[in-house]
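Asker: below are the sequence and a predicted model; questions follow.
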Amino acid sequence: MPQSQTLQRSMALPMAIGVLVACLAAGSFVLPIRWIFLGSELLIAVLYACSLNLLMGYGGMLSFGHSAYYALGAYASGLLLVRLSWSMETAMIAGPIVATFGALIFGFFIIRGNRGEHSTFLMLTLAFSQLVFAVIYKWYAVTRGDDGITGIDAAGVLSDPRNYFLFALAVVVLCLWLLARIKASPFGITLQAIRDNPQRAEFIGIPIRRYQLAAFVIAGTFAGVAGTLYAFFSGTISPQLADWTASARPFLANTIGGVHSFWGPIFGVITLEVVDSQVGRFTEHSLIAVGLLAILVGVYLPRGIVGMGQDIGAWIRARTAGRTE
């Protein structure tokens, strides 16, 4: 392939992303307010799912307890704002920091307790997330239990939903860029090597547990950012943020979109939203449709929607090349 064509292809994706971000930013000034709320919710869900993708897709660590760090970020920022009257800016910074420490502490025990089996890791992550859920639910004096925390209002410029959408867009784009750099770095490549063959990686001297713990903490940090964004977007948080059902959503988004692709969770989140909204127009049992979709993807599309798109693209290129020869 000529060098000019290679350069054009390498520049096409960043340019497309830049155009998309610019269109979203411009649309915030003209779209109806309900679309602005939906856009903010989707942006937060995308960041939440992409943070889990670092563990699942690149680290090969199936986590069903990622909601713990999402909830830690949300509750830390919410409690500091409402209970201790911290400023919004300080509370927003503190939320991801608390989630990072939570991921470090929990990850230390989860990584040490894992014996290389996906089922063990899955159950350990689930157990620690339920621990967070139980503390939030039972510690009524601080967290108000099932009543939740209310009054987590964005102040100043961010009190306008359109401005908050722009803020969330900027934060999510920055976080996705950082995640992309991490996954493309030597750290990310080493993480994939551990995922593909942990025995060989350990044999050549790679400290597997350190890399896995680092990935766990990084993923927890970005989940904490998503949780903090959600707290100030929603204004109300409840213990359900830490429940195992809250971990199922990003897990399904990765599975449906394509767990081994950076773009997989993004397409997965959008697909889940479309299925929920469209099926929800006719029935209250939209979760059945989501479950059936996950089963169909798992059986017939093991690489997810992105993998299917890549296969179709490869087939089209092959057909086009055959005609030009």
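Answerer: Great, that's in hand. Numbering: from 1, shown residues only.
Asker: when you work out contacts or count neighbours from here on, use the C-alpha atoms and nothing else.
Answerer: Fine.
Asker: give me the number of residues near residue 145?
Answerer: Residue 145: 18 surrounding residues under other C-alpha atoms under 10 Å.
Asker: quick check: it vs residue 132, distance?
Answerer: Going from residue 145 to residue 132 by C-alpha to C-alpha, to the nearest Å gives 12 Å.
Asker: could you do residue 87 as well?
Answerer: Separation of residue 87 from residue 132 (C-alpha to C-alpha): 25 Å.
Asker: do the same with residue 249
Answerer: Using C-alpha to C-alpha, residue 249 is found at 18 Å from residue 132.
Asker: who has more neighbours out of residue 87 and residue 132?
Answerer: Between residue 87 and residue 132, residue 132 has the larger neighbour count (other C-alpha under 10 Å), namely 21 against 14.
Asker: contacting residues around the more buried one?
Answerer: Neighbour list for residue 132: 68, 242 [criterion: C-alpha atoms under 8 Å, 6 or more residues apart in numbering].
Asker: try this one side by side with the last:
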Amino acid sequence: MSAALFGNKKMVLIIPLVAVLYILPQFLPRFQIYLMALIFATGLLATSLNLVLGFGGMYQFHHAVFYGFGAYAFALLAVKSGLPVWLGYFLAPVCSAILGLVLGLLTIRLSKLYFGMLQISLGSLVWAIIYRWYDFTGGDDGIHGIPVPSICEGSANAYYFNLSVAIFALILMYLIVNSPFGRTFQGIRDNPERCSAIGVNVKRHQLVGLTLAAFFAGVAGTLFVTVEGSVFPDLLFWTLSLEILIMCLLGGWFIFLGPMLGAGIIVALRSIVGIYTEYWTLVLGIVLMLLIFFLPEGVLGLFVKKHRSPKPIP
């Protein structure tokens, strides 16, 4: 990373944070290392959703299907294909991107709520196929004992691998958001009619954005397998998509790193709540209600709003 990439002020915070994250496993117990590695995967997933939600204004209500599809693609390639395991890290995200392209072609003619509802319907169809195809996907039992490269074996190695891949993927997404395509994508979010009037192909940009978001969700799916060593149909279920959406809102869906923060809070909270009760969805509902009433900008969004320098009066 360079100062030209994120800006001098941001780099002052980002470089020490990354350094701390690389040192952290030396001081944490094994379970917390595992939890942090899971946060990196989940945070990358939430950021990939925010690529089309916060920066594209698309009502992507079933983003988990690309996450789970990437995880299953990696698992099946590792267990059934006979190909080198490491190849799954490249092919699985491509499979998710292809699924994103196919679903996008079927839904892109619609907009807003109708687009989101059809996404849920088609995503649920993919979930049902994986849930019932026992001979190939293991059905509701999932796939367990998935091999990973030796460099990723062990909680500490999985932590460093997930952290490194997540940082690289975040840099790529940041470059996309701040590229001419990304600026146009945000313009479509703010005013699609005006963009269409000046010659921008709105649907094509949205389709590309959806495919890119699906690709990075697939990357997150491979990181989940690296940590867990197993996959199961719940990874594609619509309730997980709702949880990811809450992560984006909690962290700040108009701030690039907001979903990463939201994912960290939700994953840590779920781990703590699980010690005392099995009613996690009840707690999640309360979090969403409090968020809507008291923190509509999200945690990071509120922080940026309070510390933003006032614009000089011309």
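Answerer: Thanks, I have the structure now. Keep in mind that this is a model prediction, so the values were computed, not measured.
Asker: how much space separates the aligned partner of residue 43 of the first structure in the second structure from residue 164 of the second structure?
Answerer: In the second structure, the residue paired with residue 43 of the first structure is residue 40, using TM-score structural alignment. To residue 164 of the second structure, residue 40 of the second structure is 9 Å away according to C-alpha to C-alpha.
Asker: with residue 138 of the second structure instead?
Answerer: Separation of residue 138 of the second structure from residue 164 of the second structure (C-alpha to C-alpha) stands at 31 Å.
Asker: swap in residue 77 of the second structure?
Answerer: For residue 77 of the second structure, the distance to residue 164 of the second structure equals 22 Å [C-alpha to C-alpha].
Asker: more neighbours: the two, which one.
Answerer: residue 77 (21 against 15).
Asker: I'd say that one and residue 85 touch.
Answerer: Yes. Judged on C-alpha atoms under 8 Å, residue 77 of the second structure makes contact with residue 85 at a distance of 7.3 Å.
Asker: the stretch of helix or strand residue 15 of the first structure belongs to: which residues count as buried?
Answerer: Assessed by DSSP states H and E, residue 15 of the first structure sits inside helix 3-27. Across helix 3-27 of the first structure, burial judged by 16 or more other C-alpha atoms under 10 Å covers 21, 24, 25.
Asker: quick one: which of those residues is nearest residue 104 of the first structure?
Answerer: Distance to residue 104 of the first structure, by C-alpha to C-alpha, is smallest for residue 21 among the buried residues of helix 3-27 of the first structure, at 32.6 Å.
Asker: now for the closest one: which residues touch it?
Answerer: When contacts are counted by C-alpha under 8 Å, 6+ apart, residue 21 of the first structure touches residue 169.
Asker: then residue 249 of the second structure?
Answerer: 259, 262, 291, 296, 297, 298.
Asker: what do we get in the first structure for the last one?
Answerer: Here residue 298 of the second structure is matched to residue 304 in the first structure, going by TM-score structural alignment.
Asker: what's the local residue count around the nearest residue to its match once chain neighbours are set aside?
Answerer: Among residues not flanking residue 304 of the first structure along the chain, residue 258 sits closest, at 3.9 Å (C-alpha to C-alpha, 6 or more residues apart in numbering). Number of residues near residue 258 of the first structure (other C-alpha under 10 Å) recorded here: 27.
Asker: likewise for residue 187 of the first structure?
Answerer: Residue 187 of the first structure sits with 15 neighbouring residues when counted by other C-alpha under 10 Å.
Asker: could you do residue 36 of the second structure as well?
Answerer: If you count neighbours by other C-alpha under 10 Å, residue 36 of the second structure ends up with 23.
Asker: got the contact list for it?
Answerer: Contacts for residue 36 of the second structure (C-alpha under 8 Å, 6+ apart) come out as residue 159.
Asker: what about the strands in the stretch 51-200 of the first structure?
Answerer: Along the stretch 51-200 of the first structure, counting by DSSP state E, counting those that start in this stretch, strands occupy 149-150.
Asker: swap that for the stretch 201-325 of the first structure, please
Answerer: Using DSSP E, counting those that start in this stretch, strands in the stretch 201-325 of the first structure cover 236-237.
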